[in-house]
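coords below, sequence missing:
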């Protein structure tokens, strides 16, 4: 079985290239390509202005992190990754590297960034550690695991097809716990850029 082992740590070295290429090749949900196998049902994420479903997930230090606790301090940016679909997703690594390259701007905007890594519970934490590599996350970034898709199902993002996990998505949740922005892709690409998220965060201020 072919497994990609490119970690976020490795990809930070080429974050600038990732930012440039992502901006030119984004394939949005409304016109995406590259979906190998359709899911059994289409994604049905929370809509803008709807209440964001609460969740509590563990980070890699086995500490519980909840949406409500984070949103008390300002907007929360959720990056729903593909996690462990039997390999490390290189597009997810590039997206995370891009957001890390904008960590100062995101902190200035008052945002907490939550990256959610879903997959089968068995060995998920080990795979997540491999994905993160040697990178120490700043205090406003949180890398959480979603064993057996508890969060993914609650948010209507389960991509139930061979070698799939969750539909890649980006959300902004406000201090009032309502969804202020959302973009869900039905392909492996079509990710929201950090630059566009910063523009959306500026609108909240």
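Looks like it arrived, so ask away. What you see is a predicted model; the values in this text were computed from it and never measured. Numbers count the residues shown, from 1 in each chain.

hey, let's count contacts and neighbours off CA atoms from now on
Will do.

Next, the buried residues of the strand or helix carrying residue 78.
Using DSSP states H and E, residue 78 falls within strand 76-80. For strand 76-80, a neighbour-count test (16 or more other CA atoms under 10 Å) marks 76, 77, 78, 79, 80 as buried.

Quickly name whichever of those is closest to residue 105.
residue 77 (12.9 Å; CA to CA).

sorry, back to before: could you identify the most distant pair in the buried residues of strand 76-80?
Maximum pairwise distance in the buried residues of strand 76-80, criterion CA to CA, is 12.4 Å, between 76 and 80.

How far off centre is the helix or strand residue 70 falls within?
Element membership for residue 70, per DSSP H and E: helix 67-71. How far helix 67-71 lies from its chain's middle: 16 Å, per CA atoms, centre = their mean, to the nearest Å.

and residue 92, how many residues sit next to it?
Using other CA atoms under 10 Å, residue 92 has 24 other residues around it.

Below is an additional structure, to be compared with the one above:
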């Protein structure tokens, strides 16, 4: 009888284990920089015009400069992208290709392009796959999200998500060998990598 009870108990534990695993909460979404020298995560996406953007294919042509930005509502992002557009030839002259990733919806990307005159591909990271792979995504705390709302910025609406999520506006230079050659990662969104820094890294 005891043996039967023990076997029954083990069976119940085995049956329950998958269910417990499925209902376990997801780990918190926090941001951290990828180290120079590490292999850059592969990614695929589409730009605002629906054209495919794939890291592997881009690296066949030259190094890739990867930017992350928060949204068309962010004046610091608009300034950065405008300066990038103005100095784009400095980077392309070194054989680099620029790719920009954002969580904002395609409609908002259109506004970003209108504000910054951006001619480089901007990828809508709809499911946050790229942001998570590069560890730039983080959940905005409730107090900050409410503060943004008072200024008319609804992050969930801007990004088409059910959470208030933003990227750290990081910049990575990825060599043709697929490894990260330069990383700029500052949680303070007011601080951005300069085009000069990126050009030197190339």
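Arrived safely, thanks for sending. This one's a predicted model, so the numbers in the text were calculated from it and none came from an experiment.

After superposing, what score do the chains get?
The TM-score (TM-score structural alignment, normalised by the length of structure 2) is 0.70; 152 aligned residues with a CA RMSD of 1.7 Å.

List the residues that contact the equivalent of residue 137 of structure 2 over in structure 1.
In structure 1, residue 137 of structure 2 lines up with residue 158, judged by TM-score structural alignment. Listed by CA atoms under 8 Å, 6 or more residues apart in numbering, the contact set of residue 158 of structure 1 reads 43, 149, 152, 165, 166, 167.

Could you do residue 48 of structure 2 as well?
Residue 48 of structure 2 makes contact with 106, 109, 110, 121, 122, 123, 124, according to CA under 8 Å, 6+ apart.

Show me how far the top helix by length along structure 2 is from its chain's centre.
Ranked by residue count under DSSP state H, the longest helix found in structure 2 is helix 2-23. Distance of helix 2-23 of structure 2 from its chain centroid, counting by CA atoms, centre = their mean, is 40 Å.

what's the next secondary structure element after that helix?
For helix 2-23 of structure 2, the succeeding helix or strand toward the C-terminus, using DSSP H and E, is strand 44-46.

How about residues contacting that following strand?
Outside strand 44-46 of structure 2, the residues that touch it by CA under 8 Å, 6+ apart are 52, 53, 54, 55, 122, 123, 124, 125.

let's see 10 Å
For strand 44-46 of structure 2, the surrounding residues in contact (CA atoms under 10 Å, 6 or more residues apart in numbering) are 51-57, 101, 121-126, 129-130.

what's that strand aligned against in structure 1?
Mapped onto structure 1 using TM-score structural alignment, strand 44-46 of structure 2 covers residues 56-58.

Now do the contacts for residue 78 of structure 1.
Contacts of residue 78 of structure 1 by CA under 10 Å, 6+ apart are 67, 112-116, 142, 169-173, 182.

and residue 42 of structure 2, how many neighbours?
Other residues lying near residue 42 of structure 2 total 12 when counted by other CA under 10 Å.

again but with residue 126 of structure 1, I slipped
Residue 126 of structure 1 is flanked by 10 other residues according to other CA under 10 Å.

Map it across to structure 2 for me.
Applying TM-score structural alignment, one finds that residue 126 of structure 1 aligns to residue 107 in structure 2.

Where does that match sit, in terms of helix or strand?
Going by DSSP H and E, residue 107 of structure 2 is part of helix 106-116.

And that helix, what does it pack against?
In this structure, helix 106-116 of structure 2 makes packing contacts with helix 75-86, strand 122-124, helix 155-159, judged by 3 or more CA pairs under 10 Å, 6 or more residues apart in numbering; DSSP states H and E.

Just list the residues touching the counterpart of residue 116 of structure 1 in structure 2, thanks.
Aligned counterpart of residue 116 of structure 1 in structure 2: residue 101 (TM-score structural alignment). Going by CA under 10 Å, 6+ apart, residue 101 of structure 2 touches 45-47, 66-70, 121-126, 128, 130-131, 167, 169.
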